[in-house]
Every structure is written in C-alpha cells, then in structure tokens.
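Q: Let me see the structure of the following:
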Amino acid sequence: MKRKYFLLTLFVFGFTAGIIAQPVSEDLPQITGCIALINAKVISAPGKPMQVETIIMRDGLITDIGPRAKIPSDAYRIQADSLYAYPAFIDAFSSIGVKNPESDAPRGGPQGGPGNRDRNNTRPSVDEEGNPSLEDAGITPFRSVRPSVDIKEKSIADWRGQGFAIAHIVPKGKMIPGKGSLIVLSGKETGQLFWKEDVSMFAQWSGAGDNYPSTVIGIMAKWRELYHNASQDLVQQTSYTNATLVPRPHYNQAHEALLPVVKRDMPVYFRAPKVKDISRALALQKDLGMKMVISDAEEAWYLKDQFKTGTIPLVLSLALPEDKSENKKDKAEAKAEAKEKNDEAKAEKKDTVNTDPEKEEFEKKRAQSLKEHYAQASVLAKDGIPFSFGTLSGKSSDFTKNIRLMMDNGLTNDQVLSALTSQPAKLLGIEKNCGTIDIGKMANVIVSTKPIFEKDAAIRYMIVEGNLYAYDEKEKKKVQGKESHSASTPSSLAGTWSYTIDIPDQKKEGTMEFIEKDGSLTGTIHSSDITSGNNELESIVLDVDAVAFTFDFEIEGQLMVIEFNVKLKGESFDGSVTIADVGSFSITGQRMSKPKN
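A: I've put the predicted structure just below:
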C-alpha cells in the first residue's frame, strides 16, 4: 500500500524517479524482448479484410503473424480478443520534436565565423556587394534538423498518442530552413529517435523580413540563382576530378549543400498551403527540374489536373479551417431556446428578425469554402491522385476531429488509412520497413478499442519499434445531476483556487485556474512539484454544483490520467482524486480570487 502512495506522489506531480522504468509495468520487456498480441482483429494494410490473428514481435520487428502463430515462452502477452490492430501512422511532413530557432541569439556566419550583426546588433552585416549573410537571408540548406530536436518536446508523446510511430521532420526557418530526417517516435535519448538523416531539403515561400529575399519574386529569383550556381559548381567539380589543368573549384557552403538537389538525389519538400503557393512552386519545379514534393497543401484541389500524372507527389495538411460562422453559434443558441419557448413565442421572434442579404451571401460563401477544404482529400482520391498526410500545421488535439470531418465529406476508411500508412511509406522510401503489418517489418502497431476511425474508438496500446505504450481508455464522464436547471454556471467556477490532496503521511498543495470564455471552460493546474511540462486540465464538465475534469501526463512513455470529481460549496470545494491502479484520495480547496472584469 505504501508503494501505491509513493506512485501517486510520483505520477501526480511528474517526478521521474528511476522506480518507473517501463512504459506499462515493471516486468515488461524492452526493445530486446518479445510481445505477443493475441487474437486481435488485424487490419494489416489499407483495403485488406479484418482477420483474427496473433502478432509476434521481437527485437522491434514482426516475426510472425497468423491465427495459429506460436507464442514464445518469454513473450509479454496481451489478450486482444476485443481489440483491433492497425499499422501505425507515418507523418510525411512535420516538425515533431523540433524546437523553435533562437532567432535573437547572435549567430555565426555560414563558415562558423564571427556573428553576422553589426556592433550595435541593430541590423545584419552585409558583404561587399550588399548581400546579407546566408543565415540572415534565411538560406541554410547546409543545416540538419538533428541539432534542433529535443527528446523532451511534448509533441513527440502527443502525436504518438494519436497513433504515429514514424515522422519525416524538418527544421524551422525561412526560405530554405535545411534538411529533413526520418525519426521513430520512441526512445529516451535524442540519438535513439533518428532513423535516416538528411533525406530531404525543406523550402517555403517565407521571406527574410528586412533582408533580401523578402518577397515571393525575390525568393524565386534567389532559388534560380542558387540552383544554377550549384549546377555550375557540379560541372566544375566533375571537370576538376576527371581532367588536368583545371583550377581548383571554390567552395560555397550553400551550393555544396544543394548539390544532391541538383543531382536529383534529394527531393525538395516545398511547403505550399494556398493555391498561389502551389502554382508558384510547380512553376519553379518546371523551370529548374528538381525533384519536388508539394507539402502542407490546403488548396490542392484547385490544381488537381496538374497532379494526375503522379510526377509531383502531394502531402496534404492535417489542419482544417475552423467553422467560426455566426450560423453555427446561432444554431446552438436556437436549440437551447427551443426547450424553453413555445411555438408562438418563436414564431413571433422570427417575424421580428431583420435579415441582411449581404451577410447571408457572405455566410453562404464561407460555408462553401469550408466544405471545399473539408472535401479536398476526397476530391483528389476520386480522381485517383495519391497523397499522404502531414502534421506540420496541425494540432494533435485536432487530429481525430479533422479526420472525421474529411470522412464526413467523402473520404473512406481505406483512403484515410492509406494516406497515413502505405502511401507515406512509399513516398519516403521505407515501404520495405513499415506501412503495413507483415513479417519482417518494423513492429509499429496501433491497438484500438474499436475500428480506429469510428467515433468512440480509443487507442489502448501503441507499439513503436517493439516498445509498448499503454493508454487509459478515457471517456468524458458527465457528473450526475439535473439536466434542466443548473445551480452553477461556468462563471461561478472561473478564477484561481487553492487545493490540498491528502495522501497518508503527507499533503500535496497547489493551485488551479479556470477561465470562462463564451460559456466554455479551460483550466490549468500549478504546483512547484509539477515538472512534466504539461499543466492543462481536460474534459471539464460542470453540472449543478459538481465539477469533473482530468489531468494527463506521461512518464517514461506511460500516459497517466488523474480524475478529479469535486463539489462546489460557495467559495470552497471538496471531493476526490482518482488514479487507476493506485487509488482514490480526498481533495479540498478554497477560492483565492475571481477574474477581473
């Protein structure tokens, strides 16, 4: 029992003591061990029928699969009779785990020389021809993404929790931020993340601010200059190697880094969200002849005919525009009013409403634009245009919602699964290693409670290169109470509250802050003991005087969910805090302050 209390202290407040060394339990094998997923409903690849099979995984690889697969004696067994198994997702274009660049820090020149600012650090220094340094111009093709990756970045765990095992990540920056790499979303050290380095070049229509190039025209001109100069350098290097009496080539860091692009050995992932961005990128590709992948596309359906040949691969953005129209809000309000007002009152109100034709037309156009964005993937799929999905502009918290929006607008289960597994595997040249559940491939498997894209599906386990991550099945629980009347409103909870959790032999204290906006509540928890990097409260439900919410965090790959259930008593509350497999403990609190109006 004392051990459970100690675990609660560790888990609730994010301590990373060595006692918690395994993602699921103390006897769970690491990557060198063996896992048996027994009698799962397996969908091994897009378009394949579901079959009840046992999957054997050892040393990070799938070693056997089938209804009669022999289970090794040393296997960690998971009874999966009621669970579904899918190939884990592959992110074709992202910045998972990548830190923001330290733009304000003095930087060295491209050759590692002195900083590139003047003495007063007020403007970039320039060369004899008036050109800023490559770094100030946002041209850093020589940079690899590895130095920018932080194993502690929350995005790694967040996207893994959404089903992703592999990601193609790129550095952050301006015109040419640098080279992308493939990572595996598992490991305790940064080096363990990396699988294949410097596999791509990342470019975008992002100007250098006050420096050149700062406009789209300037960026296109600079690309042509760099590409042609790199091509000339390649010719001169070849001549120097194969002929005599040829002067030694001069070294240029940017040109040297672009040689694989000129040779067409390295693709350029060009970020082009809008239709104009895509059109300009395609024009640049046609002019220079580089291998290009249009990435983070949000409006590719406008130019779908140009993608039908399949010569230019396409990565669609997983970010979708939010419906912020007044109609959506009006519908919600009307639904609430319908419960309280009779038909006569509503009819009277309707007669007095003044309509604005211009506003109505604007709302129609907005609704049409939203539908086109939501239907982008299905429109391309119907025309047989292959595509992958990328998370660069998306949020992990919106992933499931956005996938379902696309499916509501015509995208099928198999098309979604293909864009998240086999298609990005082919694009990235790793189809022999992952993208499907087959013998010899990497042990990257999603285990879900229902078919993965169904509304109430939840991920129960993630297996990433043989490492097992367990997730508590979360359901939003509504506190029992009267539905028609509420003694408390979101504003009654808003403010800062102190709390005390009673654990035998000790107390844990901190504060919680709730913010009310447009009838919705968000919250954060704060304590000197919390070191996990996450303090967001989730699933906040207020009913009568009862409040329920959860707090999520991860330690050594294990997601823990703390459930709070409290009852408001004016300026105080009391209730319980529960964590699965550990116990339930009492919590009390007092209001410290209310929001300032």
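
Q: contacts and neighbour counts: CA atoms only from here.
A: Fine.

Q: which residue is nearest the centroid of this protein?
A: Among the residues of the chain, the one closest to the centroid is Ser396, at 4.2 Å (C-alpha atoms, centre = their mean).

Q: Using the three-state scheme, assign the residue nearest to that residue when sequence neighbours are not counted.
A: Counting by C-alpha to C-alpha, 6 or more residues apart in numbering, Ser396 lies nearest to Trp159, which is 5.8 Å off, once chain neighbours are set aside. Counting by DSSP: H, G, I helix; E, B strand; the rest coil, the backbone at Trp159 sits in helix.

Q: correct me, but Trp159 touches Leu392?
A: No: if you go by C-alpha atoms under 8 Å, Trp159 and Leu392 don't touch, sitting 11.4 Å apart.

Q: anything in contact with each of the two?
A: Ile96 (C-alpha atoms under 8 Å, 6 or more residues apart in numbering).

Q: which ones are touching the residue nearest to the centre of the chain?
A: Counting by C-alpha under 8 Å, 6+ apart, Ser396 touches Ser155, Asp158, Trp159, Gln162.

Q: buried set for stretch 585-595?
A: Buried residues in stretch 585-595, counted by 16 or more other C-alpha atoms under 10 Å: Phe585, Ser586, Ile587, Thr588, Gly589, Gln590, Arg591, Lys594.

Q: And the contacts of Ser396, which two are furthest apart?
A: Spatially, the most separated pair among the contacts of Ser396 is Ser155 and Gln162, at 10.6 Å (C-alpha to C-alpha).

Q: circling back to that earlier point, quick one: the residue nearest to Ser396 from Gly510, how far?
A: Distance of Trp159 to Gly510, given as C-alpha to C-alpha, to the nearest Å: 29 Å.

Q: and for comparison, fold this next one:
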Amino acid sequence: MKKTLLKAGVLGLLVAGWFSTNSLYAQSDPTGKKPVTSTYAITNATVITAPGASGTKATVLIKDGVIQGVGSNLNIPSEAQVIAGDSLFIYPGFIDGGSDAGITAPKDPERPKDFVSANPPDEIAGITPWRSAVDQYAADDKSVEDFRKAGFTVAQILPDGGMIAGKAAVVVFGSEYSTNVLKTNTALVSSFRGARGMYPGTAVGVMAKFRDIYQNTKLSQGRSNQYQTASGVVRPEFNPTYQAMMEVINGQTPVMYTAPSELEVRRALSLQKELGFKLILTGLNDYANVIDVIKAANVPVLISLEIPDDKAIKAQKEEVDEATKAQYSRVQEAYDNAIKQAGLLEEAGVPFAFTTKGTKSGDVMKALSSMIEHGLSEEGALAALTTNAANVLGMSRVAGTIEKGKMANLVITTDQLFAEDSQIKHVVVDGYIFDFDTKPKKKASNGDAEGAAKVAGNWDYETESPAGSSGGTFEIIQDGSSYTGTITLDNPAGAGKINTDLEDINVNGKNLTFSFNIDAGGDEITINVSGEVEGESYDGTMSVAQFGSFPFTATLNPTLIAIK
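A: From the prediction side, this is the model:
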C-alpha cells in the first residue's frame, strides 16, 4: 500500500515551488504527517449510493469525516483537495458484522491448586463476560490493513475466548490519529464450545451452564435491588460474571451465538426462546435446512464469508471409473449446495450480513463472486456488505449508504464492484483516504487495433498548478502489445532534471493511463496520469494522492516514434 499521508514537497517533485516544506501539514503536528485539510471532493465519479440504486455521475464532498453532499452541482470549497473520480465507481464502505482482525487471544489463566474439574472457576472454564474485545484489539495489526484493503471500513470486533468470550465492540479501520472505537459492549459473544477436561465440556453442558448463569444473574440483580431499597437486608456478594451479564438480562445487549451448523442454530434459538434474551446468529456455514426456522425466529443473521475449499474439485481427473465419477459428483453437489445457501437465504426474504471471522482478506471477493455465481444477486451481496450490516449493528443512521450527514466511509473501484477486472483503488474511512496499488488490466492489441490510440514516441508535456506551469518530456516504447517508458521531471533535490520509469502503461481505445514513482525523502510516492489521446494530442489529469488532480497535456513528436 502506498502512503496516503505524503511528506513535504511532494508536489514540488513535479512542479518546483508549489508548496514550501512546512505548508503541507498541520503546524500543530510534530510528526509532519497530518494533512492541512480534512475537506475533499471526489469529482465526476459513478456513485452508487445504496444497494439497488443506479449509478450516477456525481461529486462526493467530504469534510471532517462526514459526507457534506452528493451531487453534480455541488459548491466545492476553496480549501478542498480535489480527487478526480473519472472512470471510477464509488460504493458505501463495507461493514463487517463479526471480525477477528487485530484480535489477539488472551493468555490462559493458571489453574488454582485446589482446582476441581467438576466446578472450575468461571475464567478457567471460558466464562469471561466482563472481557472486552477492545482490550484484545491492535489497530496497527496487518490484518486490519488487509481487510481495509478489501473494502471494509467498519467492523464489529469479537473477543477471543470460550463459551462466553466477552463483549464485542464496533470500530472503524481508520486513521492512526483516532481511537477508532465507535461503541463498546455491542454484543455478548458466546458459543457452544465447551472447556477441555472440565465442566462444561459438552454442548449440552454449555447450554445448562448458560441457563444457570442467566437465571443466577436475575437472582443477583433482584437481591441487589432489594439491598438498595430495603433495610436489614444482607449485602449480596459481588460476582463479576453476574455483573457483566446484567445488560443481557435487561435486554440492552444481545447475545451473539456462533452457530455454524444446523444443530447449533436450533440450540441457540431454543435457548433464546426459553430465556428471552436478544439474539444474533453468527458464523452460519451449514444452514440450508433451517432457513424457514431462522425466518420464523426473525433474528439478525451473519453468515460466514469463508466458503468451502474447491481444491478437491480442481484435482478431479477426467478418465476415471464410474464409482469415482459418482464420488466426484457428490463432492461437486456438496460444494454447490454450500455456496448457494446465501442465494436461498435471500430468496426466502431473510436479510443477512457477513462475518469474516476465520476468513482470509484475500478470499473475500472470491467468496462473494462464488455466491453470486450460485444464485445470490449483486444487490443482495452489496446489501449484506452495507445496509444489512448497518442494521444489525444499529448504526444505519451514520453508515451503510452514501448520504449527506453520514460517515465518510467509501469504497472506490476501477470498475463496477463485481466486474471481473474491478479493483479497489481507494478506501475512505471516517474521511481518511487510503490509496492502494492496482494492477493493469490485461492488454489487448492496443495500438494495432482499429481505432486504438497510437502512443509510442516522444511526448512534450505540460502541467498546470497553483504555482503556474511546468513541463518536461516522456517517452513510450511499444514492444508488441506491451509498453515501457520514462519521464523527465525537475530534480527534487536541487537543480537539473531526473528520469524515472513509467509503470502500468495501459492503452484502451483512446484512453492512455500510466504511473510513476518518486523517492521523496525515503518515501515512495506514486503519481497517476490518465487521459485521452486525440491524434497527436493528449489531454488528461495528474493525480497525486490526497493533493488532488491537475491538468496534464502533451503533444507527440511524430519524428521520434519508438516501436520495437
């Protein structure tokens, strides 16, 4: 990932004197990394404001982490940094209903000398409702960056633990200068996982223990209330487990039960019906046969984005006997049935969101594409990533769609989100912009195709900036359907010029795009150039991360055509 907080003098690498060394960043910031403005305008992009909405060309205006407006005729403030959104698509930021990104498991407590396996202390048995996911969370963990790169801007993080692991929290995957915590104690994270070598060691034992804790919490609350209001009552003992469960029995905090299988779904629903707590079902993997049960229960649902491995299918051979073919068929059928469950859930009218717990960030789009291929609609997939997840987390007022007044959480892609070659180019989290590398699309025969631009040769370029005009040359060499090149620009270290290689040169019809990198005091800065070739003229824009886009024009010298 390229740094989006650029060091001083970056724009001066292209146009000398644009900004002085200290003027790029807030004067109060001793690190010299915070940008001077929190106002951005992403212009002329195709904006999809919500699932099912048609994309329209518009500008998204952001200030202080809040969307100030979405439209084609917005008044852009003078302090706004303009980011060219031409050819880009903007979607609401993804929301993860249950994430373990950045979560580190706590150390196992030591067993006491008088340990009795039939009646272990709560913490030893995995009963720790007082724990918070925030205490286990590291915002600078690489997994957080990886999931942000996959488009996730908000996540409900889940504590690691046993049958009652603790309380979840909602965080943004945002700036290092923010706490990024939106809300704590959002759910009590529970499972049917028993404790090894002690009670409760089985799923049935876990259910019995949960009932016991729930009912004893009610009794404890009653005694506490009586002690506060009546005289002569013996003071009740403080119990951290019961104290932490109070919000659950009062209906303030839902219980998030991990229920990957049909049986565990039924067990969680049975407990909820018996005791009356608010329930969220999460981690669903095998649920096709209980969709009607889930619908009747009307509880929030988070399905796993971790899909079955297809290696066994890819390893199947063509020339095998009938018995092996039958086995192959059963494997394929099981795989297809697992993948199409999301589509069946949507067809039944059950709104759901996703949990990425146990999922690799690099497999997110693969899993979504597989679900779409097996019946889930693109609108349903986007809803699960945005509006449905916002509903589950109770944050629809501030997230899930692109609207004035909501958090500036956006995913900006090079094509429609679920298109085969689409890539995430920028992610905006709480108004903070993260810029990611994108690989060039597969090149066609470009310059040889009918109507394709001829770009090989030596170009004289000029760019406009707030400080005036500056220019230089760049050369593009064509080798079959591939291109290489160099660009000449002012030396950032002093007088004279330097040369640097062009990268990701791509010609699509009349469109020419390329990028190049510059060493700015030890940081590698990427400059992206895109535009349209008309004959021997090039009219485009030069984008420099958060500092916006500026005109970039060039003229081809026809006497210096460079084709191998």
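
Q: Could you get me the TM-score between them?
A: The TM-score (TM-score structural alignment, normalised by the length of the second structure) is 0.71; 431 aligned residues with a C-alpha RMSD of 3.1 Å.

Q: re earlier: burial check on the residue nearest to Ser396 of the first structure, number of neighbours?
A: 23 (other C-alpha atoms under 10 Å).

Q: Which position in the second structure pairs with it?
A: Under the alignment (TM-score structural alignment), Trp159 of the first structure pairs with Phe147 in the second structure.

Q: With Gly466 of the first structure instead?
A: Match for Gly466 of the first structure (TM-score structural alignment): Gly431.

Q: Next: Asp398 of the first structure.
A: Asp398 of the first structure maps onto Asp363 in the second structure, by TM-score structural alignment.

Q: Secondary structure class of that match, three-state.
A: helix.

Q: try His228 of the first structure
A: helix.

Q: ok, the aligned residue in the second structure for it - contacts?
A: Here His228 of the first structure is matched to Gln215 in the second structure, going by TM-score structural alignment. Applying C-alpha under 8 Å, 6+ apart to Gln215 of the second structure gives no contacts.

Q: roughly how far apart are Gln215 of the second structure and Glu462 of the second structure?
A: With C-alpha to C-alpha as the criterion, Gln215 of the second structure and Glu462 of the second structure are 75 Å apart.

Q: ditto for Ile505 of the second structure
A: Remark: distance between Ile505 of the second structure and Glu462 of the second structure (C-alpha to C-alpha) = 19 Å.

Q: Surely Glu465 of the first structure is in contact with Ile62?
A: No: Glu465 of the first structure is not in contact with Ile62 according to C-alpha under 8 Å; the separation is 9.1 Å.

Q: what residues do these two have in common as contacts?
A: Met442, Ala443.

Q: May I have the secondary structure class of the residue nearest to Val181 of the second structure when sequence neighbours are not counted?
A: In space, Val181 of the second structure comes closest to Val171 once its chain neighbours are excluded; the distance is 4.4 Å by C-alpha to C-alpha, 6+ apart. Three-state call for Val171 of the second structure (three-state DSSP): strand.

Q: now the match of His228 of the first structure: how far from Ala389 of the second structure?
A: 31 Å.

Q: Then Glu274 of the second structure?
A: For Glu274 of the second structure, the distance to Ala389 of the second structure - C-alpha to C-alpha - is 27 Å.

Q: what's the counterpart of Thr179 of the second structure in the first structure?
A: In the first structure, Thr179 of the second structure lands on Gln192 (TM-score structural alignment).

Q: again with Ala554 of the second structure
A: For Ala554 of the second structure, no residue is aligned by TM-score structural alignment.

Q: quick check, Ala554 of the second structure in a strand?
A: Yes: counting by three-state DSSP, Ala554 of the second structure falls inside a strand.

Q: Surely it and Tyr461 touch.
A: Yes: judged on C-alpha under 8 Å, Ala554 of the second structure makes contact with Tyr461 at a distance of 4.0 Å.

Q: Find the nearest non-adjacent residue to Asn402 of the first structure, please.
A: Nearest to Asn402 of the first structure is Leu320, by C-alpha to C-alpha, 6+ apart, at 6.5 Å.

Q: which residue in the second structure lines up with that neighbour?
A: Per TM-score structural alignment, Leu320 of the first structure is aligned with Ile307.

Q: for that match, what are its contacts?
A: Counted by C-alpha under 8 Å, 6+ apart, Ile307 of the second structure has contacts Asn285, Ala338, Ile339, Ala367.

Q: For it, which three-state class applies?
A: Under three-state DSSP, Ile307 of the second structure comes out as coil.

Q: what's in contact with stretch 56-67 of the first structure?
A: The contact list for stretch 56-67 of the first structure, computed with C-alpha under 8 Å, 6+ apart, reads 31-37, 39, 52-55, 69, 71, 437-443, 464-467.

Q: Output the residue interval of the second structure matched by it.
A: Counting by TM-score structural alignment, stretch 56-67 of the first structure lines up with residues 61-72 of the second structure.

Q: buried set for the matching stretch?
A: So for stretch 61-72 of the second structure, counting by 16+ other C-alpha under 10 Å, buried means Leu61, Ile62, Lys63, Gly65, Val66, Ile67, Gln68, Gly69, Val70.

Q: now, among the contacts of Ile307 of the second structure, which is nearest to Phe418 of the second structure?
A: Among these, and counting by C-alpha to C-alpha, the member closest to Phe418 of the second structure is Ala367, at 11.4 Å.

Q: give me every residue that touches that closest one.
A: Contacts of Ala367 of the second structure (C-alpha under 8 Å, 6+ apart): Leu305, Glu306, Ile307.

Q: for the stretch 101-250 of the second structure, what spans make up the strands?
A: 152-157, 164-172, 181-190 (DSSP state E, counting those that start in this stretch).

Q: Determine which stretch of these is the most buried.
A: strand 152-157 (a mean of 28; mean count of other C-alpha atoms under 10 Å).
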